[in-house]
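> after the sequence you'll find the predicted model.
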Amino acid sequence: MKTIDSIAAELQGYDPQALSAETVNAFLSRLVEPVTEQESVGIFQALGRVLSQNVISPISVPPHDNSAMDGYAFNGAQLSSQALSLKVLGTAMAGKAWSGVAGPGECVKIMTGAIMPAGLDTVVPQEFVSCEGDTVTIPAGLLKVGDNRRELGEDLMQGQPALLKGELLTPAALGLLASLGINSVPVWRKLRVAYFSTGDEILSLGEAPREGAVYDSNRYTVFGLLTRLGCEVIDMGVVRDEPALLEAAFVHGALEADAIITSGGVSVGEADYTKAMMKKLGDVAFWKIAMRPGRPMAVGQIIRAKLASSPYAASASSYFKNSNKALSGSAVLFGLPGNPVAVMVTFLAFVRPALLQMMGSTAQQPPLLKARSSEVIRKKPGRTEYQRGTVSTAADGSLHVKTTGNQGSGVLSSMVQANGLIVLHHAQGNVAVGDEVDVMMFDGSI
């Protein structure tokens, strides 16, 4: 098990009081380990899961040469600089091979997907020919040999990998599996993530309002983010700022999950029960990230061997305990800020890629979109800023982005209005109207 100190020693310029966003991701990529347990699931349960083995194609796709068009199949060697007239011998339908033989000067009417008759290699679309009785005429210069024919194995050849280990199974991948006649696939087990909010000022839904208190939105946001990612979510509610309650939450989370996410309790000046309990039960670093929003963050491991003496360990029943793993290894800890927008930004920028790695996924972060700013954006070099923005398409087809206005880290409505985050990089300064900026789009994540 790697320690915080050993990982920090690998990173040049590591400073927990002023970490760049790039260094955070480099650190987390060294900290987390993929799950190792596999299972087999049916195709209807496979969406969003991660393949644990290569899927080898049991057949060739297509399984035979076939027509890509409704038209007429013929031997392309007959093409010349002159128009070509051919006698139609019959019709080849999809799903049933045509059994005749076509020679020189002859062709076969063919439907899309139908097997190419023996000796025929070219298809002319039906709209390009002129017909007279049982004869069709193909204009000169229209085709070349092999046009409009799909060759055997053109998509996939039997025995070759169709999908690779580590791929996230998308709707398109499910269709590909079905096209190969495969109805179940090997996947890594689902990642289990426990989550709770901290703070005496946090109200759960159903509680009566009280002065100075706010309703907890973070649990529901994180639930949505984790569910979209395909994790098994363990909602542990709101935990008050009391050492015994925090210890119980961390112990149960570590024995039930691969990762624990908290919100609140990691900022400078906050009650340090949360930070103290993280230190007591784990190996944790407390960071000040050079970013906005979301500067404070804690990361590390809750070490299960440290939980043996806790009075709360005996009452925890879990996957890990039942599989004799309760007191071995660790649960990765992500201590996020308390402000709602900061929670989402730090999740998207740092936690999501780390969890994907833990899921066994080889997926890369989605590429940033380029768009031109519709307004001046003030920015100081020396930190990465994530501003909520709306991308739209101008009349000329170019992409433009504008901020949603107030960028306060507690303005949750602005995340609903936005369709992406404008990413202003560490060394970047002010943005002028028309300048190109990077945007992290929300589709599929928020």
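Alright, I've got the coordinates.
> make it CA atoms for all contacts and neighbour counts henceforth
Noted.
> all helices of the stretch 51-200 of the chain, in order?
171-179 (DSSP state H, counting those that start in this stretch).
> tell me the spacing between S413 and D258.
Spatial separation of S413 from D258 under the definition C-alpha to C-alpha, to the nearest Å is 31 Å.
> ok, the two, which is more surrounded?
Neighbour tally, S413 and D258, criterion other C-alpha atoms under 10 Å: the higher count belongs to D258, 26 against 12.
> ok, the more buried one - contacts?
With C-alpha atoms under 8 Å, 6 or more residues apart in numbering as the criterion, the residues that contact D258 are 191-194, 330-332.
> please repeat the previous calculation with a cut-off of 6 Å.
With contacts taken as C-alpha atoms under 6 Å, 6 or more residues apart in numbering, D258 has the following neighbours: 192-193, 331.
> structure B:
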Amino acid sequence: MTLQEIAASLPGYEPESLCLERACAFIARALPPPSPARERLPLQALLGRVLAEDLISPINVPAHDNSAMDGYAFSGAELRPGQPTVLRIAGTSLAGDEPTGPLAAGQCRRIMTGAALPPGLDTVVPQELVQRPDGEHILIPADALKPGANRRLAGEDLARGEQALAAGRVLKAPDIGLLASLGQTEAAVSPRLRVALLSTGSELCAPGQALQPGQIYDSNRYTLTALLQRLGCIEVIDLGLVKDEPAALREAFAEGVARADVLISSGGVSAGDADHTKRVMADMAETGELLFWQLLMRPGRPLALGRLPRADGTAALLFGLPGNPVAVMVSFYALVREALLRLAGATPAPLAMLRATSLQGLRKKPGRTEYQRGIVSRAPDGGWQVETTGDQGSGILSSMSRANGLILLAHDQGSVAAGEAVDVLPFDALM
């Protein structure tokens, strides 16, 4: 389906005033399917990669019924309501020992956490609950526990044949531990999505060089590189800083299309730009395959979306982000992040959100989504509270550095009074 066909089928599509929800829905429909390619990597190389196949447990975890406590294992049938239980100690089971044979009636076995329960024993009394009248017996007080207490069942964590991890999962540290617990040494993952970055603008200067009059340092490429690396499943291709000259722009865009699955540029997409970026994008795009949007969001109003053709008939996806440093970060998280994860083969989970009490009034008009930089802290009552970092200008990058979350004010929401609850996206989940 072409971008124009998607636009025609999307209710309420207005490129000059497009709400964030519809823009996200549009992008989701414009994504090509992820690559079917697979590669197998060892456990040490899996962090942040996308699992390409369902992982089915080949074993029961745990393999045997085992003790959840240090204590004494016995048959729960020995317990009598309202009566103490006296048992004779018959040996010790340590974690890693092979299960021993059954015990005689009236016997128990000293057992450590994780040790396999001998046949016929189904209950463990914690060592701190028993009395030791001599060196050979224990006394369990009346009604201290019920049959089956403190027993971990075989397969309780995972049963043989059960799905342990689903394809599309971005692997985190616990997942890698889970793979190891199943005896796996490697896993099949999707290849890293190749994303090319470039910054445009003749006013930009590379860090390390002397600023000339009218110039500013390029920060967006370094910010976006870090945000992409944070995802783990992305290969970043840095196309550098490109002057606002048609030949240089065309060459950089052509290189990005040839080398990457996705091309992200910053700068040169706002309505008032008097540069060549838009024209070069349009020249390279297939007919009807480049759109410029004015989004109902703040910061991050301008955005370009396109498909740039390759010689083999496929296309690279283009995201043209605004040039202001805060706007480029907000646009990335509001619109681009989930799209990249899906292209990488992942099934993204919704980002965690906090509810926090606003310590100040927040001015907002209904009809656009706003992201304000916030500092979240613990309130005296143990809940969360948030205040802004001050000036919310989209060029004030230091405010993003001071913040630890984004206050999300929804499209239809109006101004917020001090003391009202607001939604906050914590940076720990993002950056």
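Thanks, I have the structure now. Note that the coordinates shown come from a computational prediction; the quantities given were computed from them, not determined experimentally.
> now compute the TM-score of the two chains, please.
Here the superposed chains carry a TM-score of 0.97, computed using TM-score structural alignment, normalised by the length of the second structure; 424 aligned residues with a C-alpha RMSD of 1.0 Å.
> which of the contacts of D258 of the first structure sits closest to K280 of the first structure?
The shortest distance between K280 of the first structure and any of the contacts of D258 of the first structure, using C-alpha to C-alpha, involves A331 and amounts to 14.2 Å.
> for the lengthiest helix in the second structure, buried residues please.
If each helix of the second structure is counted by residues according to DSSP state H, the longest one is helix 246-259. By neighbour count, with 16 or more other C-alpha atoms under 10 Å as the criterion, the buried positions of helix 246-259 of the second structure are 249-250, 252-253, 256-258.
> equivalent analysis for stretch 274-292 of the second structure, please.
Neighbour-count burial for stretch 274-292 of the second structure, counted by 16+ other C-alpha under 10 Å, picks out 275-278, 280-282, 284-286, 289-292.
> repeat that for stretch 384-397 of the second structure.
384-389, 392, 394, 397.
> out of those residues, which comes closest to D423 of the second structure?
After measuring those against D423 of the second structure - C-alpha to C-alpha - the closest member comes out as V386, at 9.7 Å.
> okay, the strand or helix carrying that closest one sits on what stretch of the first structure?
Here V386 of the second structure sits within strand 384-388, counting by DSSP states H and E. Aligning strand 384-388 of the second structure against the first structure (TM-score structural alignment) gives residues 399-403.
> for A73 of the first structure, which non-adjacent residue is closest in space?
On the basis of C-alpha to C-alpha, 6 or more residues apart in numbering, the spatially nearest residue to A73 of the first structure that is not a chain neighbour turns out to be V123, at 4.4 Å.
> what's that neighbour aligned with over in the second structure?
Counting by TM-score structural alignment, which is the criterion used here, V123 of the first structure corresponds to V124 in the second structure.
> residues near its match, how many?
The criterion is other C-alpha under 10 Å. On that basis, V124 of the second structure has 31 neighbouring residues.
> relative to A23 of the second structure, how far out is the aligned residue in the second structure for D15 of the first structure?
By TM-score structural alignment, D15 of the first structure lines up with E14 in the second structure. When distance is defined by C-alpha to C-alpha, E14 of the second structure is 10 Å away from A23 of the second structure.
> now G382 of the second structure
Distance check for G382 of the second structure against A23 of the second structure: by C-alpha to C-alpha, it reads 37 Å.
> of the two, which one has the most company?
Neighbours per residue, other C-alpha under 10 Å: of G382 of the second structure and A23, the larger number sits with A23, 21 against 8.
> am I right that the more buried one sits in a strand?
No - with DSSP: H, G, I helix; E, B strand; the rest coil as the criterion, A23 of the second structure is located in helix rather than a strand.
> what residues in the second structure pair up with stretch 349-369 of the first structure?
Residues 334-354 of the second structure are where stretch 349-369 of the first structure aligns, taking TM-score structural alignment as the criterion.
> ends of that stretch, how far apart?
Stretch 334-354 of the second structure has an end-to-end distance of 17 Å (criterion: C-alpha to C-alpha).
> now stretch 204-213 of the second structure
Taking C-alpha to C-alpha, the span from the opening residue of stretch 204-213 of the second structure to its closing residue is 11 Å.
> quote the end-to-end distance of stretch 371-386 of the first structure.
Taking C-alpha to C-alpha, the first and last residues of stretch 371-386 of the first structure lie 15 Å apart.
> buried ones in that stretch?
371-374, 377, 379, 383-386.
> what about those, which are in strands?
371-373, 384-386 (DSSP state E).
> for T100 of the second structure, which non-adjacent residue is spatially closest?
Nearest residue to T100 of the second structure in three dimensions, chain neighbours excluded: P118, at 5.2 Å (C-alpha to C-alpha, 6+ apart).
> my read: the one you found touches P99, true?
Yes - counting by C-alpha atoms under 6 Å, P118 of the second structure touches P99, with 5.1 Å between them.
> neighbour count winner among these two?
For P118 of the second structure and P99, the more surrounded residue by other C-alpha under 10 Å is P118, and the numbers stand at 23 against 17.
> which ones are touching that one?
Taking C-alpha under 6 Å, 6+ apart as the definition, contacts of P118 of the second structure comprise 99-100, 102.
> rerun at 7 Å
P118 of the second structure sits next to 99-102 when contact means C-alpha atoms under 7 Å, 6 or more residues apart in numbering.
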